[in-house]
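[1] From the sequence below, what's the structure:
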Amino acid sequence: MSVLVVIPARHASTRYPGKPLVDLTGASGRKRSLIRRSWDAAMTVSGVDQVVVATDDDRIRDHAEGFGAQVVMTSTLCRNGTERCAEAVANLGLSPEIVVNLQGDAPLTPAWFVEDLIAGLRADARAEVATPVLRCSGRMRADLIADRMAGRVGGTTAVFGHDRQALYFSKEVVPFAAGEFGDNQPSPVFHHVGVYAYRPAALTAYADWPEGPLEQLEGLEQLRFLERGRRILCVEVEARGRQFWELNNPEDVARIEEMMREMRIE
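    You can find the predicted model right below:
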């Protein structure tokens, strides 16, 4: 097998319990659950051999199987999506070239984000993990700052070096940039898109490491790789007119539904 996409989903979210089963209303009024829309997004990605939902909850399993998804059950002890992906691969007994973690709260992820991510990891033999980053417009940057000012833990930002290797990821809006940016003006801030591509050896190693202090402070699973000195390649992706946002808090439902109406996503 070449590429396996795993969609990790848990019901017991601290910030938003039951989040995968929340309905999102599209432009035509059609309601589909968050996990269904994430599955639909995964199924549009070319070059993928298999897509599975990984969960520890019977309600999510039953719902996902009801719309035709393949489901693999994982332990309630998984602390994040990366650990759940590692367990899912082990439970399936597969040996893919690349494992993609398309988190179940990212229904607006365009297919080319994932396709460019896979291509980026394949092109860099030194990279063990890759993740997409999207340059923020002034509007997106302002939305991220507004979330932080309101005390909401929302989107994540990324900073990286000239070689595109990640330096840090944060729930704060970094780097700091003085001044204002127009709604459609590019800003120096990069939104981290919550998708990962792993080489299987890195995924297996990750599951054996304890949480690091930065990971615990920020609540960001990818920091465990950086704290262990492992390379994360940041692959810049293009919006191509699409808006992107992840569902982290209940307030994000209305924001995502508005984006879906604007982009005419059914």
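
[2] contacts and neighbour counts: CA atoms only from here.
    Fine.

[3] Tell me how far L247 lies from R255.
    9 Å (Cα to Cα, to the nearest Å).

[4] Show me the strands in the stretch 101-250 of the chain, by range?
    129-137, 156-160, 166-170, 186-192, 195-198, 232-237 (DSSP state E, counting those that start in this stretch).

[5] Of the ones you listed, which is nearest E97?
    strand 195-198 (8.8 Å; Cα to Cα).

[6] For the closest one, what is the distance to the chain centroid?
    8 Å (Cα atoms, centre = their mean, to the nearest Å).

[7] any residues touching that strand, and which ones?
    98-103, 114, 117-118, 121, 128-132 (Cα atoms under 8 Å, 6 or more residues apart in numbering).

[8] If we use 7 Å, what do you get?
    98-103, 117-118, 128-132 (Cα atoms under 7 Å, 6 or more residues apart in numbering).

[9] can you redo those as JSON lines with neighbour count and distance to R59?
    Converted to JSON lines, the contacts of strand 195-198 look like this (neighbours: other Cα atoms under 10 Å; distance: Cα to Cα, whole Å):
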{"residue": "I98", "neighbour count": "24", "distance to R59": "29"}
{"residue": "V99", "neighbour count": "24", "distance to R59": "25"}
{"residue": "V100", "neighbour count": "27", "distance to R59": "24"}
{"residue": "N101", "neighbour count": "23", "distance to R59": "21"}
{"residue": "L102", "neighbour count": "28", "distance to R59": "20"}
{"residue": "Q103", "neighbour count": "27", "distance to R59": "18"}
{"residue": "L117", "neighbour count": "26", "distance to R59": "31"}
{"residue": "I118", "neighbour count": "24", "distance to R59": "31"}
{"residue": "E128", "neighbour count": "21", "distance to R59": "34"}
{"residue": "V129", "neighbour count": "26", "distance to R59": "31"}
{"residue": "A130", "neighbour count": "27", "distance to R59": "31"}
{"residue": "T131", "neighbour count": "29", "distance to R59": "29"}
{"residue": "P132", "neighbour count": "25", "distance to R59": "30"}
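
[10] Alongside the first, I'd like the structure of this one:
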Amino acid sequence: RTWERAKLASMLDHVVVATDDEKIADCCRGFGADVIMTSESCRNGAERCSEALQKLNNKYDIVVNIQGDEPLIEPEIIDGIVKALQYSPDAVFSTAVTSLKSEDAFDPNRVKCVVDNHGYAIYFSRGLIPYNKSGKVNPNFPYLLHLGIQSYDANFLKIYPELPPTPLQLEEDLEQLKVLENGYKMRVIKVEHEAHGVDVPDDVEKIERYMRERNLS
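    You can find the predicted model right below:
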């Protein structure tokens, strides 16, 4: 379903599935998706996208990484992060955030983000950020949840795997932090997006229930 949602985005010229798993590849080919096999050595989505880009014959200016566990991603969000990167020549990366639900505040599988006054990322964390002195969620603060979608400048994506891992990236296990720690800028757009991706097995039932309640196929 994630592939179907991606195909609806107007800013994408080509949608492919990049994977190192033959079972996933066979499944995707079964519903008509283009598949690029990547190596098992890819440490994150950015590295997998970089390898896939090298294997494509066409030249692209922007590459969008839409994680397969985002079956409810809206095409408008995909288009939005592409446009955000196009309109931000000082950035090499763009992504999207939405409002964080209070019940997800201390869930390490829900990545949080803080943004500066100009719409650029300051930091991403598995912990609650910002974190106040009371140690409790402030119901009046607009906490942000990072969504599993990002776009990269194609030239930057080619060098991303060559950048050595960084301390914050390794500690948080978040690929976005390697971009920030190396001094690059990341554009962030705020969107309305009610559902989150499938991060743990329990999320499958939540997403399926969400889809049933809204008659989504």
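
[11] what's the TM-score for these two chains?
    Superposed pair, TM-score by TM-score structural alignment, normalised by the length of the second structure: 0.93. Supporting alignment: 214 aligned residues with a Cα RMSD of 1.6 Å.

[12] Kindly reformat the strands of the stretch 101-250 of the first structure as CSV containing distance to S75 of the first structure.
    Shown next, in CSV, are these (distance: least, Cα to Cα, whole Å):
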stretch, distance to S75 of the first structure
strand 129-137, 23
strand 156-160, 26
strand 166-170, 27
strand 186-192, 27
strand 195-198, 20
strand 232-237, 26
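
[13] circling back to that earlier point, who has more neighbours out of L247 and R255 of the first structure?
    Using other Cα atoms under 10 Å, the more surrounded residue of L247 of the first structure and R255 is L247, with 22 against 13.

[14] Now stretch 154-166 of the second structure: buried residues?
    Of the residues in stretch 154-166 of the second structure, 154, 156-158, 160-161, 165-166 count as buried by neighbour count, 16 or more other Cα atoms under 10 Å.

[15] Just the ones of the residues you listed in helices?
    Using DSSP state H, the members of these that fall in helices are 154, 156-158.

[16] aligned partner of R261 of the first structure in the second structure?
    Aligned by TM-score structural alignment, R261 of the first structure pairs with R212 of the second structure.

[17] brain fart, H192 of the first structure
    Per TM-score structural alignment, H192 of the first structure is aligned with H146.

[18] from what I can see that match touches V97, true?
    Yes. Shown here, H146 of the second structure and V97 form a contact pair, counting by Cα atoms under 7 Å, at 4.5 Å.

[19] Of the strands of the stretch 101-250 of the first structure, which is nearest R36 of the first structure?
    Per Cα to Cα, nearest to R36 of the first structure of the strands of the stretch 101-250 of the first structure: strand 195-198, 16.7 Å.

[20] Give me the most central residue, the first structure.
    G194 (2.1 Å; Cα atoms, centre = their mean).

[21] Give the buried residues for stretch 192-200 of the second structure.
    Result for stretch 192-200 of the second structure [16+ other Cα under 10 Å]: buried residues 193, 195-198.

[22] quick one: the helices in the second structure?
    Going by DSSP H, the second structure shows helices at 2-7, 22-30, 45-55, 75-86, 154-159, 167-172, 175-181, 202-213.

[23] Output the ones you listed in TSV, with distance to H14 of the second structure appended to each entry.
    Below are those laid out as TSV (distance: least, Cα to Cα, whole Å):
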stretch	distance to H14 of the second structure
helix 2-7	8
helix 22-30	15
helix 45-55	11
helix 75-86	13
helix 154-159	14
helix 167-172	30
helix 175-181	24
helix 202-213	27
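
[24] quick one, which of the ones you listed is nearest to F106 of the second structure?
    The nearest among those, by Cα to Cα, is helix 167-172 at 14.0 Å.

[25] what helices or strands is the closest one leaning on?
    Where contact means 3 or more Cα pairs under 7 Å, 6 or more residues apart in numbering; DSSP states H and E, helix 167-172 of the second structure is packed against helix 175-181.

[26] Which stretch of the first structure lines up against the helix it packs on?
    On the basis of TM-score structural alignment, helix 175-181 of the second structure is assigned to residues 221-227 in the first structure.

[27] Give me the distance from the matching stretch to the chain's centre.
    15 Å.

[28] which other residues reach that stretch?
    80, 211-212, 214-215.

[29] What lines up with T76 of the first structure in the second structure?
    Using TM-score structural alignment, T76 of the first structure pairs with E40 in the second structure.

[30] ok, the residue nearest to that match when sequence neighbours are not counted - contacts?
    Sequence neighbours aside, D20 is the residue nearest to E40 of the second structure in space, at 5.6 Å (criterion: Cα to Cα, 6 or more residues apart in numbering). By Cα under 7 Å, 6+ apart, the contact set of D20 of the second structure is 37-40.

[31] what does D20 of the second structure align to in the first structure?
    By TM-score structural alignment, D20 of the second structure lines up with D56.

[32] How much space separates W3 of the second structure from V188 of the second structure?
    23 Å.

[33] Looking only at neighbour counts, state which of those two leads.
    Here W3 of the second structure and V188 are compared on neighbour count by other Cα under 10 Å; more neighbours surround V188, at 27 against 21.

[34] ok, back up a step: out of the contacts of strand 195-198 of the first structure, which one sits closest to V89 of the first structure?
    Using Cα to Cα, the contacts of strand 195-198 of the first structure come closest to V89 of the first structure at V99, 8.3 Å.

[35] Identify the residue of the second structure aligned to the closest one.
    Match for V99 of the first structure (TM-score structural alignment): V63.

[36] check contacts around its match.
    151-154.

[37] do the same with I73 of the second structure
    R5.

[38] In stretch 58-71 of the first structure, which residues are buried?
    Of the residues in stretch 58-71 of the first structure, those buried (16+ other Cα under 10 Å) are 60-61, 63-64, 69, 71.

[39] For I73 of the second structure, see how far away A9 of the second structure is.
    From A9 of the second structure to I73 of the second structure the distance is 10 Å (Cα to Cα).

[40] Could you do P164 of the second structure as well?
    31 Å.

[41] picking up where we left off before, put together JSON lines for the contacts of strand 195-198 of the first structure, with distance to I265 of the first structure on each row.
    Formatted as JSON lines, the contacts of strand 195-198 of the first structure follow (distance: Cα to Cα, whole Å):
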{"residue": "I98", "distance to I265 of the first structure": "29"}
{"residue": "V99", "distance to I265 of the first structure": "27"}
{"residue": "V100", "distance to I265 of the first structure": "24"}
{"residue": "N101", "distance to I265 of the first structure": "23"}
{"residue": "L102", "distance to I265 of the first structure": "19"}
{"residue": "Q103", "distance to I265 of the first structure": "19"}
{"residue": "L117", "distance to I265 of the first structure": "23"}
{"residue": "I118", "distance to I265 of the first structure": "25"}
{"residue": "E128", "distance to I265 of the first structure": "34"}
{"residue": "V129", "distance to I265 of the first structure": "30"}
{"residue": "A130", "distance to I265 of the first structure": "27"}
{"residue": "T131", "distance to I265 of the first structure": "24"}
{"residue": "P132", "distance to I265 of the first structure": "22"}
